[in-house]
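Participant: The amino acid sequence is not available; the structure is as follows:
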């Protein structure tokens, strides 16, 4: 009964548009007041413990890294290099959009950062070249989901800390599924543009192509530092985040795109985003502690086992649940609330925890493109000055490849577990 009241109170508060951290905090505080065995001191300790984790130090650093990359000129150089390399292909700017997002994702770690950076450049360029507005918005939104799947994925860090998994293993686990998403989006671009011969650019001279690619090579250094440092075991993901920030900051200084004024904006944006993430972490820690006291994982396990004892059926049911949750709840909050409950159940079914993590992260990222809360929709609307209703209309066709990739991730766990096993990332 207590669990039902807790979740009902949370849903009511979210429906009233109460900030997520307050919606998590209020039911928890009421529980502590009414339960004689739960002291305020113990609750405060549990709340603070949510952010006392070394791995979480990587979150503000990777947020800073993404903000620095936004102003460093990295996106422009990646866009120019991809355009020079494949601009002569039919529907080229669609592929360029995906390729640029993939390159930028190694520095951003968050779909919102990718959507803001790519929307500013890609959508106007595509509209200018005659691409339908909806297609330009849709491919930009869909390709932004690559960022949370590969290093330095911020959702992967939050999940790893919450579930007690290795950050390195989750970083590695998302790379192959991200490549599957890239292929699926490329197929979608081909289907949408295969009859449009006008959607291609003139092939530039070889010298120009080499020059544009060479200008973008230093940007790739960020991925080499972050991924190479973690894989080699030289640095932890947290230390790699600091190295990545230093490298991108040096790039920005060399490109002369970093000024005192822009540095102030970057710092303010980083503090704001970090604060919003960590305050949810602290509130969710207290909420999760209450759920653990009331044995929520055990109750949910018994309930689901009564429905089915087949792992695949369980995964399908969880996917449906997560698609609904992702549409109304911000991914970080959803991970912090649901992982302590669902991850133990997945282990009962014998599902690999890394596979389950990748599936859950990608599913919740789809929520960023799902009305009514989808944050990427509003970011694209803001940076492109297009009404959010038109953004939603443009994104809708891309749910087909995204849901298709979700099914592939769900039914083929080897896609998520192969690379971590190959490189020996800790579990």
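Facilitator: It's in. On a predicted model such as this, the values are computed, not experimentally measured, just so you know. Numbering: from 1, shown residues only.
Participant: Every contact and neighbour count from this point should use C-alpha atoms.
Facilitator: Noted.
Participant: which strands and helices sit next to the helix or strand residue 263 falls within?
Facilitator: Remark: residue 263 resides in helix 260-293, with elements defined by DSSP states H and E. Helix 260-293 makes packing contacts with helix 20-34, helix 40-49, helix 58-71, helix 331-348 when contacts are defined by 3 or more CA pairs under 8 Å, 6 or more residues apart in numbering; DSSP states H and E.
Participant: and those, which is most packed in?
Facilitator: Highest mean neighbour count of the helices and strands packed on helix 260-293: helix 58-71, a mean of 25 (counted as mean count of other CA atoms under 10 Å).
Participant: Helix, strand, or coil at the residue nearest the centre of the chain?
Facilitator: Taking CA atoms, centre = their mean, the centroid of the chain lies closest to residue 148, which sits 2.6 Å from it. Following DSSP: H, G, I helix; E, B strand; the rest coil, the label given to residue 148 is helix.
Participant: can you pull the contacts of it?
Facilitator: Going by CA atoms under 8 Å, 6 or more residues apart in numbering, residue 148 touches 105, 109-111, 154-156, 361-362, 365.
Participant: May I see those residues arranged in a markdown table, with secondary structure, neighbour count and distance to residue 25 as well?
Facilitator: As requested, the contacts of residue 148 are exported to a markdown table (DSSP: H, G, I helix; E, B strand; the rest coil; neighbours: other CA atoms under 10 Å; distance: CA to CA, whole Å):
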| residue | secondary structure | neighbour count | distance to residue 25 |
| --- | --- | --- | --- |
| 105 | helix | 27 | 33 |
| 109 | coil | 29 | 27 |
| 110 | coil | 26 | 25 |
| 111 | helix | 28 | 26 |
| 154 | helix | 26 | 23 |
| 155 | helix | 28 | 21 |
| 156 | helix | 29 | 24 |
| 361 | helix | 22 | 24 |
| 362 | helix | 25 | 26 |
| 365 | helix | 31 | 24 |
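Participant: Put this next to the previous one:
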């Protein structure tokens, strides 16, 4: 690696450490390279920045963001919560179990873990506290259940990974179903064990519990639940591409909002504003990272790193172990989508050299970086959840130990048992 590249990366990581906005930090590193190299015109920064965002698969990002925002403002959350209550009423943990299942279902609709964490923190945590659950426990369950969102289609992380690594987004969506299911079931199991030990009884035993017939709850939420089926089914049968599926999702979400008479013109304007702000933050990072990826490719960093890694590492399992440790450390300091855009072009060629399946490796990366959202010092999900609920960070971390253990077990299964992530892909695509 040349001294100029080293300097550029040092500037990048120092900027990230001092919490400079991610896209500015990346542009600072690339700017240092272009200015110091002398042989490359600085105007290439603007060219690479704009070309990085001119990707058809990335058009799915604003569409799915918009669909998720419409869903959040159209009364769908309450309908899904009634279904979750009906499904979990007799399981130890009460509203904690509702919290996890609701995050899983909403993840399939919104695709944004931060939006999910913020919504559930406001809606469920106060009620969980009223039912004698500690603030730290309620906040921990909310933050950790929100990590399921990037793993459930149509997670934005899958779209970014697929466009960056040239991997089928449809196959990533299919693989995410089994990975998200694993996370949901294992987290509910861990929560039930903790709840039984602490006496957090099932909701059906509460004096103020009003049973909702499962059939009635399912019928009220049937139309929202059709969205993931519509997206996945349409992509699988070739009716539309993942990008077109995003547009279909927007139309369907808008249709539901009008059917339920929840979306007014004022709300629609608010939804479009949220969509623009969220999409802009993602695309600025994508554009800046594209310029950085061009630098790394020009300096042959991925090729040299692949050659070195294949020579040094004896087998793919040791490589996967190294990747896990590395990504967990990176996730502690760098936002997940930004880290993915920068690191995927470096790591994917090495994984392919070891014969690791593209879908399998994708979920190793996505899962690791999802864990970064709840680990200090930069855990965005941790800070969002604690900021809304008023929970102290030290109390959050103390309550989080069992959930960190549960996520570590899931990570090891995803890493060393490829069928966890590729089983459905093999059944429906191969």
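Facilitator: Looks like it arrived, so ask away. Please read all numbers here as calculations on a predicted model, not as lab measurements.
Participant: TM-score them against each other, please.
Facilitator: Here the superposed chains carry a TM-score of 0.94, computed using TM-score structural alignment, normalised by the length of structure 1; 425 aligned residues with a CA RMSD of 2.0 Å.
Participant: Where does the helix holding residue 263 of structure 1 end up in structure 2?
Facilitator: Per TM-score structural alignment, the counterpart of helix 260-293 of structure 1 in structure 2 is residues 265-298.
Participant: Would you mark the buried spots in the matching stretch?
Facilitator: Buried positions in stretch 265-298 of structure 2, judged by neighbour count with 16 or more other CA atoms under 10 Å: 268, 271-272, 274-275, 278-279, 282-296.
Participant: mean distance, it to its aligned residues in structure 1?
Facilitator: Its aligned residues in structure 1 lie a mean 1.1 Å from stretch 265-298 of structure 2 after superposition (mean CA distance after the TM-score superposition for structure 1).
Participant: Out of the helices and strands packed on helix 260-293 of structure 1, which is closest to residue 201 of structure 1?
Facilitator: Between residue 201 of structure 1 and those, the tightest spacing by CA to CA is seen for helix 58-71, at 26.0 Å.
Participant: equivalent range in structure 2 for the next helix or strand after the closest one?
Facilitator: Counting by DSSP H and E, the next helix or strand C-terminal to helix 58-71 of structure 1 is helix 74-86. Aligning helix 74-86 of structure 1 against structure 2 (TM-score structural alignment) gives residues 76-88.
Participant: Contacts made by that stretch with the rest, please.
Facilitator: Defining contact as CA under 8 Å, 6+ apart, one finds that stretch 76-88 of structure 2 is touched by 71, 94-95, 97-98, 101-102, 105-106, 202-203, 211-214, 217-218, 220-221, 224.
Participant: Stretch 1-18 of structure 1 too?
Facilitator: With CA under 8 Å, 6+ apart as the contact definition, stretch 1-18 of structure 1 has outside contacts at 20, 23-24, 27-28, 291, 294, 296.
Participant: Mind doing that once more with 7 Å?
Facilitator: With CA atoms under 7 Å, 6 or more residues apart in numbering as the contact definition, stretch 1-18 of structure 1 has outside contacts at 20, 23-24, 27.
Participant: Identify the residues contacting the counterpart of residue 315 of structure 1 in structure 2.
Facilitator: The alignment partner of residue 315 of structure 1 in structure 2, by TM-score structural alignment, is residue 320. Listed by CA under 7 Å, 6+ apart, the contact partners of residue 320 of structure 2 are residue 415.
Participant: Which helix or which strand is home to residue 320 of structure 2?
Facilitator: Going by DSSP H and E, residue 320 of structure 2 is part of helix 316-331.
Participant: Superposed on structure 1, what's the mean shift for that helix?
Facilitator: Overall, helix 316-331 of structure 2 averages 0.6 Å from its counterpart (mean CA distance after the TM-score superposition for structure 1).
Participant: orientation of that helix relative to helix 336-353 in degrees?
Facilitator: Interaxial angle of helix 316-331 of structure 2 relative to helix 336-353 (axes from the mean of the first three to the mean of the last three CA atoms, to 10 degrees): 170 degrees.
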